[in-house]
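[1] attaching a predicted model along with its sequence, questions to come.
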Amino acid sequence: MAGKHALNIVKMKKMKQDGIPLAMITAYDYPSAQLAEEAEADMLLVGDSLGNVVLGYDSTIPVTLDDMVYHTRSVARGAQNTFIVADMPFMTYHGSIDETLRNVRRLMQEGHAQAVKMEGGAEIAMAVQAIVQAGVPVLGHIGLTPQSVNQIGGYRVQGKDAKDARRLLEDAKALERAGAFGVVLELVTEEVATAITKELSIPTIGIGAGRGCDGQVLVYHDVLKYTPEYREKRFVKTYADIGTQIRKGISEYVKEVKGRAFPAQEHVFAAEEGVLDNLYGKGKVETR
């Protein structure tokens, strides 16, 4: 968007201090990124949720680093004045530090992201610290972590009891100490998310984590019902139903093609006089 200046991690921390909420939305390609930037979203997340909503997988686990680089690069072309965060996909930051940094390098140099997002808490703090020390901003992600869905027993709300609340707080603080510039809290009880937000000096961004976070993030396809079979989610508010409009539009197109209503006169181009004589020979009649 002309005249817009991308946020940076210093400005985001200042927004937390000033009580100004951060509005983040996912994007997976050039047009969605361009539209989100024009709508003045603060940040774009190229989430590995693209596995579910774009690539047709049942989870985020099959998403590869090549997938993330490809889609991040497309988003970067569409939103050149918006802060872009790219997900580190499954098992790309649990090996050696050297391997992790190579994977981060690809998202930054080839994908043109401004930051990376990583799922996990204290157990990934060393990797987060190494990435930050290498000069790359890191956004943490705790609570429901989709890459670990098989381990945590499904898509369950986190922070329902005191023990789990304490674990989440400790994970958030570990990420802050490691240098993360913010933390996504997914499917966390509102009370716990609010308490974590107050304890941290870095912004929290909620998704299904209530009203006390410093910002919110939602999936592009959920906000717009951009899917053939939309499944309602309690923590999501949809603001438009483009899925229905797309289906209706394509149906009308197919109907008009079948009925020879499209293309109509206004959609065709006329040749200059005499062209058919030169094509078929003067006096000849085209036969089919």
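    Received it, and whenever you're ready, just let me know what you need.
[2] rest of the way, CA atoms for contacts and neighbours
    OK.
[3] nearest spatial neighbour of residue 210, chain-adjacent residues omitted?
    Setting aside the residues directly before and after it, residue 210 is nearest to residue 190 in space (Cα to Cα, 6 or more residues apart in numbering), at 4.5 Å.
[4] any idea how far the one you found is from residue 279?
    Here residue 190 is placed at a distance of 74 Å from residue 279 (Cα to Cα, to the nearest Å).
[5] one more structure, for comparison:
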Amino acid sequence: MNKKMTITSIQKTKGVRPLVMITAYDALFAKLLEPSSDMILVGDSLNMSFAGKSDTLSATMEQMMYHTKAVCSGAKNSFVVCDMPFGTYVNKEDALANAIRVFQETSADCVKIEGGEDKADIIEHLTSNAIAVCGHIGLLPQSVRSEGGYKVKGKTEKERLQLIEDAKAVEKAGAFCMVIEGVKAEVAFEVAKSVDIPVIGIGAGAGVDGQVLVFSDMLGLFEEFTPKFVKKYMDGAALVKDAIKNYADEVKMREFPKEEHTY
């Protein structure tokens, strides 16, 4: 069994080796992912991957709490990150109350907050009240409707400078690491170099301090679309469909169950 990562050991990977983060939403997959991952993210992406929604905005605290509990149960030796869903950290008071719920009712090791300079005061309020925070800058899925879609960041000098300021603000506010999403690779590299905490990329090139992918994307289980930054490590959907067809065929032909499957 791998030794569980801590905030200290995660921070010590900076400049030493890349961090491996993978999403999970249930105990079954969390247990499968645990041996190879440093951190497991219970992402609000679950509403897209498994609830058939077009974005993440409909995820609720109740959903995130349920799935975080399940992941913690399945991967007891993993560092678990709980996404704070849309609308649950619009001000300091709500953010702290909801984060306290996560810490009291689950075994999550930290919460994740989307936003840079604009959320620094909220991150600082949480970290000053014993809540560990993973930041999230760049493309923010919870802002997809207000921004008119998923737009890659870092294309202009203004965006480059803002991303660096966002990273520094998140670090100063007390976050121990951060995710950077959908950012031009050369800019993400510069952002990672501008702070002393690990910067974990998704669609942000290889020059950052780690990578995160949604497990259903990387395993080829999610068929609706595949983002450019996703590499499919297996054609999971085809494998599952083939297995289910084999099962259905055997049932129809009375080849299953056989004697060895019968009491």
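    Now that the structure is in, tell me what you want to look at. None of the values given here were measured: they were computed from a predicted structure.
[6] one step back: residue 190 and residue 279 of structure 1: which has the busier surroundings?
    Just comparing residue 190 of structure 1 and residue 279: by other Cα atoms under 10 Å the higher neighbour count belongs to residue 190, 18 against 10.
[7] neighbours of residue 260 of structure 2, how many?
    If we define neighbours as other Cα under 10 Å, then residue 260 of structure 2 has 7 of them.
[8] list the contacts for the residue nearest to residue 210 of structure 1?
    Applying Cα atoms under 8 Å, 6 or more residues apart in numbering, one finds that residue 190 of structure 1 lies in contact with 209-212.
[9] pull out the buried members of those.
    Under a neighbour-count criterion of 16 or more other Cα atoms under 10 Å, the subset of the contacts of residue 190 of structure 1 counted as buried comprises 209-210, 212.
[10] what's the residue nearest to residue 210 of structure 1 aligned with over in structure 2?
    Taking TM-score structural alignment as the alignment basis, one finds that residue 190 of structure 1 is matched in structure 2 by residue 185.
[11] same check on residue 152 of structure 1?
    Taking TM-score structural alignment for the superposition, residue 152 of structure 1 sits opposite residue 147 in structure 2.
[12] measure that match to residue 52 of structure 2 for me?
    21 Å.
[13] any idea which helix or strand carries the counterpart of residue 28 of structure 1 in structure 2?
    Structural alignment places residue 28 of structure 1 opposite residue 25 in structure 2 (criterion: TM-score structural alignment). Counting by DSSP states H and E, residue 25 of structure 2 is held by no secondary-structure element, helix or strand.
[14] so residue 10 of structure 1 belongs to a helix, correct?
    Yes. Remark: residue 10 of structure 1 belongs to a helix, assigned using DSSP: H, G, I helix; E, B strand; the rest coil.
[15] give me the number of residues near it?
    Here the neighbour count serves as a burial measure; for residue 10 of structure 1 (other Cα under 10 Å) it reads 10.
[16] same check, this time on residue 179 of structure 2
    Counted with other Cα under 10 Å, the burial measure for residue 179 of structure 2 works out to 26 neighbours.
[17] how about it, secondary structure?
    Here residue 179 of structure 2 is strand, with the state taken from three-state DSSP.
[18] give the contact list for it.
    Listed by Cα under 8 Å, 6+ apart, the contact partners of residue 179 of structure 2 are 134-137, 199-202.
[19] quick check, nearest of the buried ones among the contacts of residue 190 of structure 1 to residue 227 of structure 1?
    Distances from residue 227 of structure 1 to those, taken as Cα to Cα, are shortest for residue 209 (23.7 Å).
[20] sounds good, over and out.
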